[in-house]
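Peer 1: Requesting a structural model of the entry that follows:
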Amino acid sequence: MATEYGQGYGLDSGPGFPGSTERRHRLPAALRAPVEPRTWLELTHVLLSLPISILLFTYAVTMVSLGAGLLVTFLGIPVLAAGLAGCRGFGALERMRARGLLGLEVAEPEPLRRNGPGAMAWMGAVLKSGASWRALLYAVLHLPWAVFSFVVAVNVWVLGWALLTYPLWFWVFPVYAGQDGIQLYGDETHRIYLDNPFEITVTALVGLLFTIASPWIVRALTMVDRLLVHGLLGPSRLASRVVELESDRGVVVDTAAADLRRIERDLHDGAQARLVALAMDLGLAKEKLREDPQAAAQMVDEAHGEVKTALQELRDLARGIHPAVLTDRGLDAALSAVASRCTVPVRVEVDLAERPAPAIEGIAYFTVSELLQNVSKHARATWAGVEVWRTENRLMLQVVDNGVGGADVSAGSGLAGLADRLDAVDGILVVDSPAGGPTRVTAELPWRGEHVR
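Peer 2: Alright, predicted model coming up:
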């Protein structure tokens, strides 16, 4: 259903995002790769992985084997806990190495959760921590991969540069080795050397191919290192989800507290103050009723007007808490009512075969309401549009206007608070607002199942 309020509604295709200031290079990426700092950092990571992995593997296997063997005595538990704690320490070192050489940012795993003070509580926390056992698994799995990647990277890298620079050093063979060049084949009857200009040129070209390919081979090898570090040395998905839910719960609590303060302020400064004045006016009218009935009647008439104003303020306050039209008739009617109060013409289009859960419906209503308020106050637009539809198990909202643009969630505006509210229910807010407009704000909410009213 589409409802249009006012005239002049249209959708103009606005300009895109400003052009990026990406640096342009004269050489293509394939030719730049062998000399780029990133390539050398990744090669350094591969070269360091072998000695570090040998040390880590030796430590982990020794401590865990010793601890497991001593479990028949009390000494096995502290030895095993010390081994796992050491693996966690090596894990912190590996995260730092990945951050410095690979540019990979991995958060620290979940901290130890002790049940109390003392060494026994610490050992129990280490043994029960999933991060400790993931660090041990990293120590075991990383050694064979470090050996493989070291061998491949060193051979490919050395072979490429050796063949590429062969025209510069092939004279070493006849001068110091007593042969004409690199020997490709030799037996009792004849030998084949790379010694004429054509063969030397072809050798250098093959070396160029190996040199160009070696950075990409090393990069592919380090991708496995990235996966190991991210998957085994970072926080688990469950722990990350718990932290996210705790943060969202804090946002919900703060939002609810702010709403309660706003309601209390609106009641105190609006309807409550007006009702207090109304009570005083009625008291004065009661006192003058016998002495001056005409003046008392005039005061009662003024009080009647104050009652109407107070009722309107209470209705507006109730609409700000949860409008009755939303409960009775759904998003289509509620958003149409909001659009009718906007200062610019607004077209509302709601394409929903059924209604979402009440909580999601309320969040959707207040999201559109706040976005239209921003259009009225800040956009300097001449039209706006609201679209609501369902995609699988998600409720989609979009508010578009042809205003001046420049809206930014990261600027700490009301959009940032709105994004936090949506994030608290696993929602997403995307703002596309280039300078000069148009502004397009898209919100995505979980559907949260069907319900019967």
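
Peer 1: use CA for all of it now, contacts and neighbours both
Peer 2: Noted.

Peer 1: how about the helices in the stretch 101-250 of the chain?
Peer 2: 119-128, 130-164, 166-169, 172, 197-232, 237-266 (DSSP state H, counting those that start in this stretch).

Peer 1: and of those, who's closest to residue 81?
Peer 2: helix 119-128 (5.6 Å; Cα to Cα).

Peer 1: now the closest one against helix 130-164, angle please.
Peer 2: Put simply, helix 119-128 runs at 50 degrees to helix 130-164, going by axes from the mean of the first three to the mean of the last three Cα atoms, to 10 degrees.

Peer 1: Return the residues in contact with residue 3.
Peer 2: 336, 347-349 (Cα atoms under 8 Å, 6 or more residues apart in numbering).

Peer 1: Looking at those, which is nearest residue 39?
Peer 2: Distance to residue 39, by Cα to Cα, is smallest for residue 349 among those, at 52.3 Å.

Peer 1: Here is a second sequence; please produce its structure as well for comparison:
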Amino acid sequence: MADTAWEALRGNPLRFFASLWLLRTVAYVLSGAMLGALCLVWLPAALVLGAVVAAPALTRPLVALERRRVVLLGGAPLQDPHVRPDRPGPIAWLRFRYAEAVTWRELAYLGLHATVLLVLDLAAVLLLSSPVLALMSVNLTTTRAPTDPATGTDVVVAVLIGALGALALVVVGFFAVYAVPVAAIAHAKVAHLLLAPGSGETVRMLTRSRARLVDAFEVERRRIERDLHDGAQQRLLALGMTLVGAQLEFDDRPEAARALVDQAAEEAKAALAELRELIRGIHPHVLTDLGLPAAVAELADRATVPVTVTVDVPHRLPTAVESTAYFVVAEALSNAAKHSTATQVSITGGLTNARLDIKVRDNGIGGADPTAGTGLAGLADRVDAYGGTLALSSPPGGPTILRLELPCTG
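Peer 2: Okay, here's the model as predicted:
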């Protein structure tokens, strides 16, 4: 199943027209026409009201909406490459924004949206509605007087004209329906070109993600230290005290010593189970011994939602790649069970040109937000640090698709 409108249209056009992708492209074009008209009005107003200087602040909501609107065509919202200013205050913010190349690309995009892209969207809408307009404008009256009898020639001519008109409507309707996704995809390509992070901005985002990753590792180290201190260490301390008590009772009260030894055995089992659970959270045993496909299959077996797994990895991957992919899949399954009300999850993956591609798809209600404490934000930083990408597509109503790509060199 295709994940984007372009993949669906390129793969099987007939199936595309019978799917929801057509409605999503129509929604993208219609909303683009409305927002283009809004840009046509608001962009000059923002330049005047903001005395040109404050135009980036006044047009920021429109740009943010455009970055999120691309989810209608599949894929994740476009990332915002802006960097937070070092100094507070509106003056520092504007000065910093004007120094960024993305600010000028955003203004250029809004200008295109108010002109060229608006014409493109309106042309697609007009072409889509042309068959309906043609039917509404058909004049079925004739110039003959009502009392004139109809001849056989008149009937034949009327049938031929009707057939040719119907054929013309079918041809125009086909091109009209085909033009809408083409216009939507072309519009989205321009949005990706101007609003997505450039190469230099990607490097800065990667630097920031690595800094956040260092902080996350420090937080994780403290969590492990706390879990060891509050959990396993306390159980081992209780085990030691129980054994000391059994040693003191061994000579005088053998039965009491036996009971204490049995208690110590149970405490040792509990401590061992807790240590195993802690180690599994750091690096699962099955991942170390059997590799990623077996580890993902074990995750699927433990999941509370039915999961189908198709992961084809012919050889072992670098440890960092396997570990990152494992925890991304684990987090995706956890989110599907907790938040999505999904009844089916599929995990597919394999190697393509020395890159691991993993896709987790569920049929839940959608609307997932990686910034709402789902754990994906930290994993995205980890993926960025290894030069990979983590994309989330979760429109309201579903489906939710999490796609991971990681380089497997090294």
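
Peer 1: so stretch 183-200 of the first structure matches what in the second structure?
Peer 2: Alignment note (TM-score structural alignment): stretch 183-200 of the first structure is unmatched in the second structure.

Peer 1: Ignore what I typed, I meant stretch 314-325 of the first structure.
Peer 2: The aligned range for stretch 314-325 of the first structure is 275-286, by TM-score structural alignment.

Peer 1: and for that stretch, what are the contacting residues?
Peer 2: 224, 227, 232, 294-295, 323.

Peer 1: Next, the buried residues of it.
Peer 2: 275, 278, 284 (16 or more other Cα atoms under 10 Å).

Peer 1: Then stretch 358-370 of the second structure?
Peer 2: Here stretch 358-370 of the second structure shows 358-368, 370 as buried, counting by 16+ other Cα under 10 Å.

Peer 1: so how far is the strand or helix carrying residue 87 of the first structure from its chain's centroid?
Peer 2: Using DSSP states H and E, residue 87 of the first structure sits in helix 76-97. Centroid displacement of helix 76-97 of the first structure relative to its chain, using Cα atoms, centre = their mean, to the nearest Å, is 29 Å.

Peer 1: the inter-axis angle of that helix versus helix 119-128?
Peer 2: 60 degrees.

Peer 1: so where is stretch 386-405 of the second structure in the first structure?
Peer 2: Residues 425-444 of the first structure are where stretch 386-405 of the second structure aligns, with TM-score structural alignment as the criterion.

Peer 1: still on that earlier bit, would JSON lines of the contacts of residue 3 of the first structure with neighbour count and secondary structure be doable?
Peer 2: Listed next are these as JSON lines, based on neighbours: other Cα atoms under 10 Å; DSSP: H, G, I helix; E, B strand; the rest coil:
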{"residue": "336", "neighbour count": "20", "secondary structure": "helix"}
{"residue": "347", "neighbour count": "23", "secondary structure": "strand"}
{"residue": "348", "neighbour count": "25", "secondary structure": "strand"}
{"residue": "349", "neighbour count": "19", "secondary structure": "strand"}
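
Peer 1: Distance to residue 199 of the first structure for the residues you listed - can I get that in TSV?
Peer 2: Output for the contacts of residue 3 of the first structure, formatted as TSV (distance: Cα to Cα, whole Å):
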residue	distance to residue 199 of the first structure
336	80
347	75
348	75
349	73
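
Peer 1: and the gap between the corresponding residue of the first structure for residue 244 of the second structure and residue 268 of the first structure?
Peer 2: When the first structure is aligned by TM-score structural alignment, residue 244 of the second structure is paired with residue 283. In this view, residue 283 of the first structure and residue 268 of the first structure are 21 Å apart by Cα to Cα, to the nearest Å.

Peer 1: So these two - more neighbours on which side?
Peer 2: residue 283 (15 against 12; other Cα atoms under 10 Å).

Peer 1: any idea which element the more buried one lies in?
Peer 2: Going by DSSP H and E, residue 283 of the first structure is part of helix 272-288.

Peer 1: how far apart are the helix or strand just after that helix and its match in the second structure?
Peer 2: Next in sequence after helix 272-288 of the first structure, counting helices and strands by DSSP H and E, comes helix 293-321. Here helix 293-321 of the first structure, set against the second structure after superposition, deviates by a mean of 1.1 Å using mean Cα distance after the TM-score superposition for the first structure.

Peer 1: residues of helix 293-321 of the first structure that come out buried?
Peer 2: 296, 299-300, 303, 306-307, 309-310, 313-314, 317.

Peer 1: hang on, the earlier thing: show the buried residues in the contacts of stretch 275-286 of the second structure.
Peer 2: If we count by 16+ other Cα under 10 Å, these have these buried: 224, 227, 232, 295, 323.

Peer 1: and which of those residues is nearest residue 15 of the second structure?
Peer 2: Closest to residue 15 of the second structure out of these is residue 295 (35.3 Å), distances taken as Cα to Cα.

Peer 1: Once you drop chain neighbours, what's closest to that closest one?
Peer 2: Counting by Cα to Cα, 6 or more residues apart in numbering, the nearest residue to residue 295 of the second structure once its immediate chain neighbours are dropped is residue 287, at 5.1 Å.

Peer 1: how about the buried residues of helix 293-321 of the first structure in JSON lines, adding distance to residue 420 of the first structure?
Peer 2: As requested, those are arranged in JSON lines below (distance: Cα to Cα, whole Å):
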{"residue": "296", "distance to residue 420 of the first structure": "54"}
{"residue": "299", "distance to residue 420 of the first structure": "49"}
{"residue": "300", "distance to residue 420 of the first structure": "48"}
{"residue": "303", "distance to residue 420 of the first structure": "43"}
{"residue": "306", "distance to residue 420 of the first structure": "39"}
{"residue": "307", "distance to residue 420 of the first structure": "38"}
{"residue": "309", "distance to residue 420 of the first structure": "35"}
{"residue": "310", "distance to residue 420 of the first structure": "33"}
{"residue": "313", "distance to residue 420 of the first structure": "29"}
{"residue": "314", "distance to residue 420 of the first structure": "28"}
{"residue": "317", "distance to residue 420 of the first structure": "23"}
